[in-house]
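> one predicted model, sequence on top.
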Amino acid sequence: MTSSAKITEVGHILLDKKQPLKDRFRALFTLRNLGGIQAIESIAACFDDGSALLKHELAYCLGQMQDVRALPHLTSVLEDKNQEAMVRHEAGEALGAIGDAKAIEVLEKYINDPVVEVAETCELALGRLRWLEQQNKKLSNSTQDNPDNKEEDTDLLDNPYNSVDPAPPARVTAVKELEATLLDENLPLFQRYRAMFTLRNLSTTEAVLALAEGLKCSSALFRHEIAYVLGQIQSPACVEALSHNLRDLAESSMVRHECAEALGAIATPEAMNILQEFLSDSERVVRESCVVALDMSEYENSGQFQYADGLSKLESTSENGKVATPIQAVSS
């Protein structure tokens, strides 16, 4: 198949509501990895789906692709008050992730949105865009041999997870100092996020336990991001903390779903057993997150080459010059 034909076939899997959600997720991440306008359009065509979890992940992937051609789609989702809060939040975060100043106008429009998670996300996205603008100015000054230029954000710890984050890391200090910043609810959210990502990049057990304390903070958006970074680290040291929030039925579904996905990434037997408990949860987004998380756990324990395996499934089911149908492509 040509590259275009492959994207079309993978896009069909993503759009097919009869396909298992776990296979649609794998197709989505395959499209993200392929990139380009055709992949963007295939992803954006799914924003009318009934699954808030899937739509939230669509927005996340569009942001991670960092292609300005996704901006109109993400703007439409952010502005659509009929979309779920977690979907609008992820669209706002994705607008910041793309890193283009064209998103500033729409983000400023929603920094006082009545949905607090959306408002906080837009504030963070604006913080990232302004930080990028400052960095570009500093770079420009340094190239002009300005001896007075102070590079406050040089030598930051590299992100070993290759994700585009809502905020840059802070400078490395003692874990206790970073934890104090992380948990200080009087500080701007952007500053606390920076401490969060430095702790994430350190990835020591001490840093993991410091991050887990953030699951007790008042902002649901903040707790959800804490769960996300704990999933990236994949340390068993935080299983108990994540399971506590997942089991709390009074917790925001946005947080519970992220705790479930983090447990899926950690993929220990204990974590998988916890996920099994919530496959029939009353919240759809939690149920679906557990399904996807268990699929991720199977991948983590399987030795498979990659999670985004939409292309390999197409190739394995395309024989004698015949192109696999979407249903064939995801059949075991």
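Right, received. Where do you want to start? Numbering: from 1, shown residues only.

> please count neighbours and contacts with C-alpha atoms only from this point.
Fine.

> how about the closest residue in space to Leu202 that isn't next to it in sequence, what does it touch?
Distances taken as Cα to Cα, 6 or more residues apart in numbering place Leu157 nearest to Leu202, at 8.0 Å, with adjacent residues excluded. Applying Cα atoms under 8 Å, 6 or more residues apart in numbering, one finds that Leu157 lies in contact with Pro169, Arg171, Val172, Thr198, Asn201, Leu202.

> got another one to weigh against that:
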Amino acid sequence: MASISQDQIKAIGGVLNNKDRPLKERFRALFTLKNIGGSTAIAAISQAFDDDSALLKHELAYCLGQMQDIAALDILTKVLEDITQEPMVRHEAAEAMGAIGHPDVLPLLEKYKKDPVIEVAETCAIALDRVRWVQSGQQVNDTNPYASVDPSPPVAETKSVEELRAIYLDGKQSLFDRYRAMFSLRNLRTESSVLAIAEGLKDSSALFRHEVAFVLGQLQEPCSIPFLQANLEDNLENEMVRHECAEALGAIANEDCIQILNRYADDDKRVVKESCVIALDMCEYENSPEFQYADGLTKLDGSK
């Protein structure tokens, strides 16, 4: 990335922050900035938190967490503290702090662990556990094939699908430990482990269900489609969960997914509608010869 100029990064940031550009273009610009990294990219991403799309702001926070740069902590702190921001945005800011893993965020996460918005409170509790785990210096054999910074590490010892499933579905366990079991199941990448994960879409915690959908999107296994479809089609489901189900279907990207997503591309809930639009763009990418989804650099010339 050393050959990319500051002017190019600012130009990609200009696409991200241009509300007249299609949302799918702005998403591709965002993920390009995530891949580039550095202070100029973080500044461009931070600028977009005044947008009126909760979906976009949620993804901004996600990308800042994945970048794992402590320079992002100031803006993430402001977003978490801003109670006018949508719950899914504040939740993602807290999760991003956990992903960065710096001890300076511990007092803030402790404070917002008591937030009246349950998704924010639960996220802060998980993020606290992750930061403490990172700071403890524990090592784990992480066989994550997705190169994502997860809210918790997989379990330290080898366990069977049934053993992991028992922890994963046990509501008496902490969310952090249940997440650990889920990421261990994900890393196995077998049909039985995928189906075990899909059972979590019936959990009582909306935060948990949303993370389950995200993981199923990483796995891209068609056997999970009926489960994701059921939650997307449930109008009483939390929109944060429905959004994540839509994006997971976009990642799987087969003909069944495209048909489902097209049915909800005009959903009454804006975040669900926008997620379906972005997911359909992901389907287009998955079924095309395009080299990469985050193509903000290649589109700088000739796209204006």
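Great, that's in hand. Note that this is a predicted model, so its numbers are computed, not measured.

> how is the spatially most distant residue from the centre of structure 2 assigned, secondary-structure-wise?
Each residue of structure 2 has a distance to the centre, and by Cα atoms, centre = their mean the biggest one is for Gly302: 30.4 Å. Of the three states, Gly302 of structure 2 takes coil according to DSSP: H, G, I helix; E, B strand; the rest coil.

> and the residue sitting nearest the centre point of structure 2, what element?
The residue lying closest to the centre of structure 2 (Cα atoms, centre = their mean) is Tyr62, at 5.5 Å. Taking DSSP states H and E as the criterion, Tyr62 of structure 2 maps to helix 54-67.

> and that helix against structure 1, how far off on average?
Once fitted to structure 1, helix 54-67 of structure 2 is off its aligned match by 0.2 Å on average (mean Cα distance after the TM-score superposition for structure 1).

> and that helix, how far out from the chain middle?
7 Å (Cα atoms, centre = their mean, to the nearest Å).

> likewise stretch 261-273 of structure 2?
Stretch 261-273 of structure 2 sits 19 Å away from the centroid of its parent chain (Cα atoms, centre = their mean).

> for Leu74 of structure 1, give me its contacts.
Counting by Cα under 8 Å, 6+ apart, Leu74 of structure 1 has contacts Ala59, Leu62, Ala91, Gly92, Ala94, Leu95.

> max pairwise distance over the residues you listed: which two?
For those, the maximum inter-member distance is 11.1 Å, found between Leu62 and Gly92 (Cα to Cα).

> which residues in the stretch 1-150 of structure 1 form helices?
For the stretch 1-150 of structure 1, applying DSSP state H, counting those that start in this stretch gives helices covering 3-15, 21-34, 37-44, 52-65, 71-79, 85-98, 104-109, 116-143.

> oh, I was asking about the stretch 201-304 of structure 2
206-219, 225-233, 239-252, 255-263, 270-286.

> for the helices of the stretch 1-150 of structure 1, give me JSON lines that also has distance to Tyr161 of structure 1.
Formatted as JSON lines, the helices of the stretch 1-150 of structure 1 follow (distance: least, Cα to Cα, whole Å):
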{"stretch": "helix 3-15", "distance to Tyr161 of structure 1": "25"}
{"stretch": "helix 21-34", "distance to Tyr161 of structure 1": "15"}
{"stretch": "helix 37-44", "distance to Tyr161 of structure 1": "23"}
{"stretch": "helix 52-65", "distance to Tyr161 of structure 1": "12"}
{"stretch": "helix 71-79", "distance to Tyr161 of structure 1": "24"}
{"stretch": "helix 85-98", "distance to Tyr161 of structure 1": "15"}
{"stretch": "helix 104-109", "distance to Tyr161 of structure 1": "26"}
{"stretch": "helix 116-143", "distance to Tyr161 of structure 1": "18"}
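
> so of those, which one's packed in deepest?
Of all these, helix 85-98 carries the top mean neighbour count, a mean of 28, counting by mean count of other Cα atoms under 10 Å.

> mean deviation, it versus structure 2?
Counting by mean Cα distance after the TM-score superposition for structure 1, helix 85-98 of structure 1 comes out at 0.2 Å.

> against structure 2, where does that helix fall?
With TM-score structural alignment applied, helix 85-98 of structure 1 matches the range 87-100 in structure 2.
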